[in-house]
Each structure stands twice: as structure tokens, then as C-alpha cells.
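# This is a predicted model, with the sequence first.
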Amino acid sequence: MTTVGAVTRAALRARRAALVRLAAWSAAEALPAALTGLLTARAVDAGFLAGRPAVGLLWLGLLAAAVLVGAVGTNRAYACLGDVVEPFRDDLLRRVVAGALAGATGGRVDDAAVGRLTHQVEIVRDTWAGLLTVVRGFLFAACAAIVGLFSLAAPVALLVTVPVLAGLGLFAAAVPAMIARQREYVLADERLTRVAVTAVTGHRDVSVSGAREQVTRWVGRHVDAQARVERRLAAMAVTRGLSLAVGGWLPVPVVVLATPWLVRQGLGPGAVLGALVYVVRGVQPALHTLVQGVAAGGLRFTVTLDRLLRTAVPAPGGAAPAGGARPAPPGRTALSLRGVTFRYGPHADPVLDGFDLDVPDGDHLVVVGASGIGKSTLAALIAGVLRPQAGTVEVGGTPVAGATAAELARRRVLIPQEAYVFTGSVRDNLRYLRPDLADPAIVRAAARLGLSELVDRLGGLDATLRPAGLSAGERQQVALLRAWLSPAPLVILDEATCHLDPATEARLEAAFAERPGTLVIIAHRVSSALRARRVLLLDGGHAMLDSHPGLLARSAAYRELVGYWEAGAEPVRSSPTPGRSAPLPTGSARRSSP
């Protein structure tokens, strides 16, 4: 839940002023909790039991005044709560919509996005407000009650504090299991949403084919699965009840049983009564509200927000250098693969087997090899589009397997051979990965890549692009300019210039090589290898990493590949020759034989 914590802290930092106002009014709201027991004790011991009812009524009058101040504090605190909650909800809506659009434009239609937008965002909004309410209520009310208890007598405060801490400890120990149950519930809800959408949109086909009963059973199984998850979630109420019994109710009999001893220590009946008031009217309700609020709303908030963030894209944030990427910190490895094995089926030969690769920050690496050897598979693994069956892939020090879509989007951008352009303005297409980018930065980047003429030919930034009206080369140039403007420090070009002439390809690759960050190119022509600092050769049973001259001198397979390229042909992967021995791996890449 690291991402949830980071997003939550960022939301709180962004609304510091509103939080300060909320804390101030919460302190006013907690005034009665701090004074109730103390003023009650004074009214009893110094007033009514002392035969001075007027003094007792005066103390109670002060308590009434404190209650009025607390009521004003409650009213103003709820007004401040909206200033914290609503901007957070708006940010989530932007993230969810952007994530759904990104998936759709990438060809991944997600029916569960409707459930996230209409249901899960509102869950997060409501539970976020509830969580803020219960946490600040517990902190201020419980602290006020404890301070009041210490103002009466330290022994009483200790008698109450020990079981309260024990109850909180029991609850904290059960929170991980509660989170797991809540996560199961959210996933079951998404699965049921997908199934329901599929069944409803296909109802005509279901009716025509006579499959109504089968579809009903199919949907029913998912309904039953969600019901089972909800029952398991409800069973966690036992733990909550135990925590409340220990922390909320146990202090009452403890204080009652200790009354003779407390009286012998010099406490009057009013002080004992005040202590019970603090427990029953302060500590107990505050603990009850915290446990119930966190168990219900807090867990739903954590799990649901985590689910939303895994399918969303980051909101527009800090600016990167215009026309370039945020460079990674010096000395870091931009890309690292360790023991990566990938196959397209359980019985298929591995495309990569035990593959190792290190790419330092700022490197310019070109990957070459015969068609079908696994170059695009390697690019997809680096980008997180594919997941290996074994081994780890790290981009910028972050494991791809555990990273959210938003985290990956900040670290790498992949341009495949078939570039994507959507119907919309030239501006929207170019700043798709940087929605906050100003027009001057786009114009400067287009000039840097030599694509100003293309932008003018398309009609300028306000012109509407229609994919069918563009050539394959024009689509690639639009996508390349979009990648240049991306904030990601790692750029992966998977034959992204195959529809361009060699001169244009050379100009664009040279520009990307000077862009801050790291460049990995799946080569389409031998000229890409000539411009690279390092070349990675994939050759079936092994890999070799060196410079272009180094590979020419040391690898017959590379010389053969270059010969094919210079002849205008492209070699196709052939079956490995029986008995052929693979040379030892070189450089910082290793690929073991299957």
C-alpha cells in the first residue's frame, strides 16, 4: 500500500491550510471531553456533597458553556472537512478517466472502469471523509479525556490507559487480515461488474442462441462468490468486538473495583464519578468510533484507492525539462534484467532463458538480431507489457512486476512499430503523455527533431488529426515527437522508424540520443547500430554485448546479419544447428542456452 500512503500524504500536504483550520475547530469541539469529568467532580465534591448546591450549579454551568463551544467547533469542523475531501475526489476522477482513456486508446477496453468511476471513486470519497472524521475525533477526544483523567489523579489515568492500549493493540494486529478480506471484496465487485456488463450487452445473442439458463448460472456464480466474500468480511466483526470490549468496556469495571483503593488514596466520590464520566463519555465513544470507522471505512478506503491507482495514470504534476525527460540520478542503472525467462506457452521454447542485462543511465543501446529472435519481446518485457515467467526486470530501480501503471508511465515510454494516433487535435496527440505542456515547449521540441514542417503540413497544433488521413511514416513521426515530450527518462523505440527514410531516421535517432535519459532501440537498419554506443546481439542460444566494431571483429553471426542488412534483406530466425556451441557471454548481457 505504499502508493496509497504516498497519494494520501500528498493530498494532505496539498491542503495544509484546510487541515490547520480543521485541527483548530476540532480542538474546540473536544473542549467538553476535556472538562466534563473534571467539572463534574468539582460540582459533586465542592458543591453538592459539601452542602453548597449553588457552587455545584456554577460548575455545571461552566460545563454547559463548554458544550456550546464544542457545538460551534463541530459545526465549523464539518465545513472545513469539505475543503480537504472534495479536491481529493476531483483528482481521483481525473486519474480514473485518464486511465480508462489510456487503456482504450491502447486497445484494452475495460468494462470495470465504469464501476470504478461511478462506484469506487464515491467509496473512496465517502470513506476518506469518514476516516478523517473518526481519526481526528479519536485523537482529540481521547487525548482530552486522558488529560482530564490525569488532572483528576494519575492512578485513575493509568488504570484506564492500560486496557485502552491493549484494545488498540488487538485491533492493530487484526488490520492486515481485514485489509485482505476487503481487497477480496473489491476484486469480486469488479469481476461481477465485468460479468454483468458482458451479459447485458450480449442479451440479444443470448436470447437468440437459447443460452439464457447458462448465462444466468454464469452470472449467479459470480454473485454467490461476492456474497461469500462479504460474509468473510463480516466475520471480522468479532475481532472488532473484542477490541472494543477490552479497550472500551474493561476500564469501567476496573475503575469501579478500584474505587475503595482510590478513596483510601484521598479521592472523593466526585473524582471517581468524574473518572467514570471520562471513560463512558470520552474514551469509550472515541475508541468505538475509531475501531468501527477504520474497520469499515478505513479498510474500504485503503483497498479501493489502491485498486484505483493501479488502473489509473498520474495526475498532471511537476514539470519536466521542456522537450525532454527528467534525468535519473547519477550513477543509477536505468534498466536491469536478472535471470529473465519468457515463453509464449507452457510447452513452447523459451524466447529468453536466464537472460541478464544492465543498461546504465544515459546509455544508447541498440538491440539487433534476426526477425523472430525475440527483440520485440525483450522491449515488451522492459516496458512491463509482458511479464516473465522467471527473473526480475527493474526500470530505474523499480521492479516492473510490482509497479503500478502510473509508476511505469513515469519511468519509461514505448513506441512500437505501428504508431498510434487518435482522432483529435495535433496538440492533444502530441501532449498525450504530458497534458500540462505549453505550446511553446511543443514548438521547440518539433524544431529540435526537425518536425516543424510536419506540424505545419498537418495544419498546426489546432488542426484535427484523423488516423486514416496520415501515412504510416507521418504517424510514426507524431508518435516519436510525443515520446520526446514524455516525462519518462527511458525511451524504448521498437522499430519505431521503419516507415521513415534513412535520413529522417538518422536525424530522429540522433536527437533522441542527445535527449536526457536512456535510449533503447530495436533496430530496423544496420545504421542504427552504427550510431549506438553499445549493441546487443540476440542470436538464439546466446547474447553478446559490445560496440559495433567490437561485434564485427568477434561475432560471425553479427557479420552475417550486417551483410544481410547491406544487401537489403532481413534475416529470419532459423532453427539452432545441432551441436553448435554458444560462445561465452560478453559485456553485461547474458543469455543461457535453452
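Looks like it arrived, so ask away. Residues are numbered from 1 along each chain as shown.
# okay, CA-based contacts and neighbour counts for the rest of this
Will do.
# Summarise which helices and strands the lengthiest helix in the chain is packed against.
Counting by DSSP state H, the longest helix found in the chain is helix 53-105. Helix 53-105 sits against helix 16-29, helix 31-42, helix 121-152, helix 299-311, with contacts defined as 3 or more CA pairs under 8 Å, 6 or more residues apart in numbering; DSSP states H and E.
# run the last query once more with 7 Å
If you count contacts as 3 or more CA pairs under 7 Å, 6 or more residues apart in numbering; DSSP states H and E, helix 53-105 packs onto helix 16-29, helix 31-42, helix 121-152.
# Below is structure B, check it against A:
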Amino acid sequence: MRRDLLRVLGLWRGQAGWLLAGILVAAGSALLGVALLALAGQGVAAALGGSALAGGIAVLLLRLLILLRPAARWAERMVTHAATFRALADTRIWFFRRLAERLPAGIGLGRSGDLLGRLVADVDALDGLYLRSLVPALAALAVVAGGAALLAGAPLLAAAFALPLGLALALPFLLAPGAARAAGEAARAQGRLRAAAIDPLLGAEDVLAANGEAAAATRLSEAGERLAAAQRGLGWRSAIAGAAGGLLVQAALLGALAWGLASGEGGAALAVLGLFLAVAAAETLGLLPRAGIALASAAAGARRLFELADAAPPVAEPARPAPEPEGYAIRIEGLDFAWDPARGPVFQGLDLDLPEGTRLALLGPSGIGKSSLVALLLKLAAPQAGRITLGGTDIADLPAEFVRRRIACLTQDARLFDDSIAANLRLAAPAAPDAALWRALDRAGIGELVRALPEGLATGCGEGGARFSGGQARRIALARVLLSAAPVLVLDEPTAGLDAETERAFLETLEAVTAGRTVILVTHRLTGAERPTRILRLVGGRALPAAG
């Protein structure tokens, strides 16, 4: 638990200034509350002692603090929340990058709902580390220390004030390790609930077609009950911490009162001050009962994130990358590859030579290994034997980012995201100006249609490109690939799902716009519109010349 939380703080070091500022503002706000009640206590003590001057000064200062305290509380909320949002944004970006490196080989998650829960809910739970644990704890520590300093003239009173409040401050953190297991179960239960809710919605047509609504509802109900049970376990721990903290605050009040009674009239002023300080501390310590649970929940969320983030990437980056080659000829030599040894090899001794400018059609039925070859070329998977060279250099010795700048891919399920056309295109070239986007759209044969749209490049594509027909969406995806300067284009079943007329028109466009580049067309059949310079067929893990 502690190691995971320290690692989270390490991820947040880029926001150290904001995080420290939030703690200081929170501590200052809490100390203003102490000062406010301390002055009130002094005013009461002065009134009891008959000192009008001291009472008047206390009242004047009280007016000033009454104006400052709301401003300090506002500043505390603004700065601590800004620090939290910045830290969580950094965490999401870090986690997304780590996840993106590990997705190609699969991350062992068949349930997108659980993955969504890790990316959203588990990251959100990390705010408990800072906003609901560190900030209130350090603010409360400042209050206890400040109060003890004000009462330092009476050591017994200071001890009666500080000892129970110090224990109340430490109590949530002492209980946090015991709550870690319950928090972990709650986090897992929340992931199962998200999966049970989201997965049937993603496959709604299949669920409805199989009359599976009742079964899906049952699974959702069971997941909800497990989450509720886990949350009840956390709830009673939080209640125990809150009750114990309340008793310790009352102990501080009774201690100050007992000291005052024992000291007689001579100690009345300090006793009143001690009582008011205990009341001030109670306000700050009241935020702490949930701190231990928040800390345990943050640790559970961190553990789930690190489980995925620490998985080995499918293809390791070279420790010392080779110099980037200028050429882009591709050679595959003696390549053996299997996704899973238990399922048998995909390739055995595959050899393939693609000089610059080659236009290759690679044929084969579904499951023969065409998409596996694409994954190997893009360094989304690594062969068990043999090698692939790009410009004469083994791609194992080249950074994946460089390989993917030289080899671009248009897949059969190329996705348009729920964003503007411009944003979808700029995935390939983030700094591309509008003029470059229009050129790519024109070359893909979709420019006129986009110009006719009221919002042009700002037109939203809808989820999965739902705003456009299949052929239109594929052309926008093609424009995205063409926006890349990659000299090698891999087209993996680019016309899957298109009708015959749209398919032929799309292939004719491909033929025109890919001139001068190496093109690898991966398909299960040819239509006659492709005009490749070489045709090979994948058979038994090898590439053989296709029969006339």
C-alpha cells in the first residue's frame, strides 16, 4: 500500500508546486480558524477578568479575521482542487501512454467496462490521497501544533489538548492498512459492475437477438450487490474511525476543562483558551474520519492501475537504437511467429523481399496470418525467430515510433472518432495546416463532399464515424493515412464491408494516390482494380507465388 502511494506521489512531482501550494493554503486557512477562536477565547477570558482593553483589541482583531477566513477557505478550495485536477490529468496521460504500449499484444482484459473503470474510477480514487488525506491531515497537524504552542505556558494543559487530538489525527492512518483489503475488493467490485453494465450495451443487438436481457440484468444486479457489500465494509470502518475521533476531541475538551477546574481562577483564561482551541481543532479534525478509507481506496485504485501499467510491453524498445536508415526496402528472413505456442505457429520460415516501390498483393483466407504480418511490420508484435529489416536495418533495433513513421497502415476497421473531421485527420499529422487536410481529402476522393457540409472540416464524425456511410468513412480514413509522409503503405482488407461498386471506386482511388510508394495490399481476393506488380499467397506460414 505504502509503496503504491509513494509511486503515485512520484508521478505527481511535475505538479509539486501546485500540490505544495494547496497544502500551505489549507494549513493557513485552518490556522486562521484557530486564531479566530483563540481570539474569541481571549475575549471571553478578558471579559471574565475585567480587562476591557484586552477585550476590545480581541474584538477588533476578530472582525478582521472574520473577513479573512471566508477568503482563505475559498482560496483553499480553488488551489487544492486545481492541484488535484492537474495531478489526476498527469496520471491519466501517463496511464494511457503505458496502456497504449501494451494493448497490441492484449492486456488480459476481455471486458471494456473494467478497463474504463480503471481509466476513470481508479484514477479518480487517487484524489483521496491528496484532497481527502494529505491536505486535511497536514492542516489538522498545523492546528494541533499551533494550539499546543499557544498553550505552551501550561505544559499539562498543552498535553491534555495535544495528546488526544494527535491520536485523533493519527487514527485514520493507523486504520488505513486494515481497510486496504476491503478497499481493494470494493475497487474490483466496481470494475465488475462497470463491465456488467457496459458490455451488454456494446453488444446490445446480440443480447436482444438471444433474448439475453434477463441474464444481463441478473449479472448486473449481482455485481451491484457485491459492490454494496464491499462498500458497507468500508462504511463501518469509516464510522468507527469517526466515532473514535469524536471521542478523542471530547477528551481534549474535557482535559482543558479539568485543568481549568484544577487551576482555579488563576488558570481560567488559559482554560477558556484551551476549550476554544479544542473546538477549532474539532472543525479541522472532522474532515479526517474518512481519510483512512480514502487512503485505502486510493491505494487500491493505484494497485489496479499499476497492474496494467507494469505489464511487459509486447515488443521491447531497443536499449541502444541503431542509426535511422534512409531507405525503406523491406526484407523478411526466416521468420517464425506464433501468438500463442499452444495454438501453433502462424509463420514458419517466412521469407519476403520488397524493394522500394513494390506494389504487392498478399492473398489468403481469414485466419491465415495476413493481419499478423501487418502487426509484425508495425512492431505491434515480435517474431520468435528470424528478422524484418527496413532499409537494411533490423526493425528490432529501431524505435517503434520511427518504424511507424516509415510504415503507415489503413486497416479494415479503421476508426473515426467522435470528433471533427480535422481532428481525425490530424491524428496522422498533428501540426498539419488546413490546406494539407484539404489536399489529403481531395486525393482520397472525399474533398467535395466535405466542402459541401455546412461546417466543413469542423463537421463531427459521430461515434465510429456514424455521420458518414461506410465508403465515405473509409475515404476519410484513407485521407488520414495519405496525410502521413510514410513511404510504405500497408492496406489491411481496406474494402471490407463495402459493396462491389464502392469497393471498385475505392480501389481505383488507391491506385492513383499511392503511386511512388511501396504498397502492401492484404486481402482475401482481388477484384481486378488493384493492379499489383507482385501477387503472393500465404499458405502454411509461407508466402508463395499466386497461381495465375
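The structure has been received and is ready for your questions. Note that the structure is predicted; figures quoted are calculated from it, not measured.
# What would you report as the TM-score here?
TM-score for the superposed chains, counting by TM-score structural alignment, normalised by the length of the second structure: 0.56, backed by 367 aligned residues with a CA RMSD of 4.5 Å.
# returning to that earlier point: could I get the helices and strands packed on helix 53-105 of the first structure as TSV with distance to residue 447 of the first structure and mean neighbour count?
TSV is the format used below for these (distance: least, CA to CA, whole Å; neighbours: other CA atoms under 10 Å):
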stretch	distance to residue 447 of the first structure	mean neighbour count
helix 16-29	42	19
helix 31-42	64	25
helix 121-152	41	21
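# Contacts only, for the closest residue to residue 177 of the second structure other than its chain neighbours.
Excluding its sequence neighbours, the residue lying closest to residue 177 of the second structure (CA to CA, 6 or more residues apart in numbering) is residue 296, at 6.8 Å. Contacts here follow CA atoms under 7 Å, 6 or more residues apart in numbering; on that basis residue 296 of the second structure touches 176-177, 179-180, 183.
# Residue 296 of the second structure pairs with which position in the first structure?
Structural correspondence for residue 296 of the second structure with respect to the first structure (TM-score structural alignment): residue 299.
# Distance check, its match against residue 192 of the first structure.
Going from residue 299 of the first structure to residue 192 of the first structure by CA to CA, to the nearest Å gives 20 Å.
# same deal with residue 418 of the first structure?
Distance from residue 418 of the first structure to residue 192 of the first structure, by CA to CA: 34 Å.
# The two: who's more crowded?
A side-by-side neighbour count of residue 418 of the first structure and residue 192, using other CA atoms under 10 Å, places residue 192 first with 22 against 17.
# hang on, that one in a helix?
Yes. Counting by DSSP: H, G, I helix; E, B strand; the rest coil, residue 192 of the first structure is part of a helix.
# Test my guess that it contacts residue 222.
Yes. If you go by CA atoms under 7 Å, residue 192 of the first structure and residue 222 touch, sitting 5.7 Å apart.
# Give me the contact list for stretch 249-259 of the second structure.
Under CA under 7 Å, 6+ apart, the answer for stretch 249-259 of the second structure is 157, 160-161, 164-165, 271, 274-275, 278, 282.
# what do you get if the cut-off is 6 Å, keeping everything else the same?
The contact list for stretch 249-259 of the second structure (CA atoms under 6 Å, 6 or more residues apart in numbering) reads 160-161, 164-165, 271, 274-275, 278.
# Ok, stretch 232-245 of the first structure next?
By CA under 6 Å, 6+ apart, stretch 232-245 of the first structure touches 167, 170-171, 181.
# same thing but 8 Å
166-168, 170-171, 174, 178, 181-182, 185, 287-288, 291-292, 295 (CA atoms under 8 Å, 6 or more residues apart in numbering).
# Tell me the buried residues within those residues.
167-168, 170-171, 178, 181-182, 185, 287-288, 291-292, 295 (16 or more other CA atoms under 10 Å).
# re the thing from before, how about the helices and strands packed on helix 53-105 of the first structure in CSV, adding distance to residue 70 of the first structure?
Converted to CSV, those look like this (distance: least, CA to CA, whole Å):
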stretch, distance to residue 70 of the first structure
helix 16-29, 4
helix 31-42, 6
helix 121-152, 11
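# Residue 84 of the first structure is nearest to which of those?
The closest of those to residue 84 of the first structure is helix 16-29. By CA to CA, the value is 6.3 Å.
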